[in-house]
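**Q** mind looking at a prediction? Sequence and model below.
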Amino acid sequence: MHISSDRREDFELTVATERPVALRHGKDLVSPELFERLTEFCAEEYGHERSAAERIMSEALALLDVMGQTGEGLSPSQVVDPGWHTFILHSPEYTEWCQRRYGHYIHHAPKSRYRDRATMVDVVAKIRAHGYAVDERLWGTKADCNQPTCCGDGPCC
C-alpha cells in the first residue's frame, strides 16, 4: 500500500498524538536519598506501613509542587497531610527545597474543615492537571463501593 506524502504526514501526526504521556510522580521532586529519609520518618512517626508511607510522601510532594507553581493554597486529605508534616519537620531540606523551586516558603495553614469530598475532588483534579499520577485512595475520591460486596476502596470496607 502506498501513502501519498500528504497522507503520510497526516498519519504520522495522528500516531504521535496517540502515544501515552508518562505521568509524573511527586517522589521524583526530591533526591532518592531524601525521599528515603522522609518515607522512613513518615512510616515510623505516623505508624504507616512502608509502602503506604511511600505513597503518602509522593502525593504530598505532588500537592506541594502544584501549590508552589500556582501560589494557590490547597488542602491535603487527612491521609496525605502527614506527608506534608514529615517534610516540614525536616526543616532545612524543606526550606531549601521551597526556596530553590519556587522562591518562597510554602506555609502550612491547617484548614481541616475543608476536607470534604468535593474539595478533595477539586484538589485531585488540580494535581492531575499538572501531569501527576494521583492515588485517589489517599484522597478519599475513589468511587464508593456497594455493600455487602466490598471493593476495598469505599467506606464500607
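**A** Yep, that arrived. Numbers count the residues shown, from 1 in each chain.

**Q** going by C-alpha atoms from here, please, whenever you check contacts or count neighbours.
**A** Noted.

**Q** grab the nearest non-local neighbour of Tyr105.
**A** Distance criterion C-alpha to C-alpha, 6 or more residues apart in numbering; nearest residue to Tyr105, sequence neighbours excluded, is Cys98 at 5.2 Å.

**Q** relative to Asp144, how far out is Ala109?
**A** Applying C-alpha to C-alpha, to the nearest Å, the value for Ala109 to Asp144 is 29 Å.

**Q** what does Thr95 give?
**A** Thr95 is 38 Å from Asp144, where distance means C-alpha to C-alpha.

**Q** second structure for comparison follows:
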Amino acid sequence: MTTTEKRTTTDARSLISTEMRETLVDNMRAKFPELTEEKADRGVGQMLAFLAACDYADRPLSPSPLVDDFWHAFLLHTKAYAEFCEQRFGRFLHHQPGFLDREEHGGGKALRALTVDSITLAGYEIDMEFWPELDLADCSQCHANCSDSPNHPK
C-alpha cells in the first residue's frame, strides 16, 4: 500500500508583523471599501506568498491584478518594505511593471499559472480567489468535451 504524504504549507501572513499586516489591511480597505477585513487579510497573505515565490523562482513571475494592488500598498511603506526584503530575502525585490516577451515567458495566463505553481513550490498556501483569471478549477487537459477539446461539438 502506498501512502501519500500531504505537504505542509506556510501561511505567508506570518512573514510580517501583526502590526504591519493590520496597516496593510487598513490601507487596502480604505482604497477598496468593498473589501472585507477577512478578504483584505487573505490578500496580504497572497501578496507575501507571491514575493516569497519571486525570491524562490529562477524566472520572472507575475502577480494577479488584485495581488499587485496589495504589493503597491506595501511598496508605499518604503522603509518597512525595504527592511522586509532585506530580512527575508537578503535583497530588495523590485517592482518592475511591463510586459515580458511572450515567446520567452508565455502569455499572461501561462505566466500566472507558473506564478501559482512557484508559490506552491516555495511552500506557501494558494488562495485561488486572488488568482481568478487562471480559471484552473479541476481541468486537467483531458479533452473531456471542453470548448477547445477535439470532442466538443463545433
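**A** Good, I have the coordinates. Since the model is a prediction, treat every value here as computed from it, not as a measurement.

**Q** overlay them and tell me the TM-score.
**A** The TM-score (TM-score structural alignment, normalised by the length of structure 2) is 0.73; 131 aligned residues with a C-alpha RMSD of 2.6 Å.

**Q** thinking again about what came up before, aligned to the residue nearest to Tyr105 of structure 1, what sits in structure 2?
**A** Matched by TM-score structural alignment, Cys98 of structure 1 corresponds to Cys85 in structure 2.

**Q** so what's the most centrally placed residue in structure 2 closest to, chain neighbours aside?
**A** The centre of structure 2 sits closest to Phe50, judged by C-alpha atoms, centre = their mean, with a distance of 4.0 Å. Nearest residue to Phe50 of structure 2, sequence neighbours excluded (C-alpha to C-alpha, 6+ apart): Ile119, at 6.1 Å.

**Q** touching, Arg50 of structure 1 and Phe41? I think so.
**A** No: using C-alpha atoms under 8 Å as the test, Arg50 of structure 1 is too far from Phe41 to be in contact (9.7 Å).

**Q** more neighbours: which of the two?
**A** Using other C-alpha atoms under 10 Å as the criterion, Arg50 of structure 1 and Phe41 rank with Phe41 on top: 20 against 15.

**Q** tally of neighbours for Ala110 of structure 2?
**A** Counted with other C-alpha under 10 Å, the neighbours of Ala110 of structure 2 add up to 14.

**Q** correct me if wrong, but it is in a helix.
**A** Yes: counting by DSSP: H, G, I helix; E, B strand; the rest coil, Ala110 of structure 2 is found in a helix.

**Q** trace it over to structure 1, please.
**A** Under the alignment (TM-score structural alignment), Ala110 of structure 2 maps onto Ala118 of structure 1.

**Q** what about stretch 125-135 of structure 1, distance to the chain center?
**A** Distance of stretch 125-135 of structure 1 from the chain centroid (C-alpha atoms, centre = their mean, to the nearest Å) equals 6 Å.

**Q** for stretch 92-108 of structure 2, that is, sorry about that
**A** Worked out by C-alpha atoms, centre = their mean, stretch 92-108 of structure 2 lies 14 Å from the chain centre.

**Q** can you list the buried residues in it?
**A** Residues 93, 108 are the ones in stretch 92-108 of structure 2 that count as buried (16 or more other C-alpha atoms under 10 Å).

**Q** does His130 of structure 1 touch Val66 like I think?
**A** Yes: using C-alpha under 8 Å, His130 of structure 1 is in contact with Val66, at 6.9 Å.

**Q** okay, these two: which has more neighbours?
**A** Val66 (21 against 15).

**Q** and that one, what does it touch?
**A** Contacts for Val66 of structure 1 (C-alpha atoms under 8 Å, 6 or more residues apart in numbering) come out as 72, 126-127, 130.

**Q** that one maps to what in structure 2?
**A** Counting by TM-score structural alignment, Val66 of structure 1 corresponds to Ala53 in structure 2.

**Q** tell me which element its match is part of?
**A** Taking DSSP states H and E as the criterion, Ala53 of structure 2 maps to helix 37-56.
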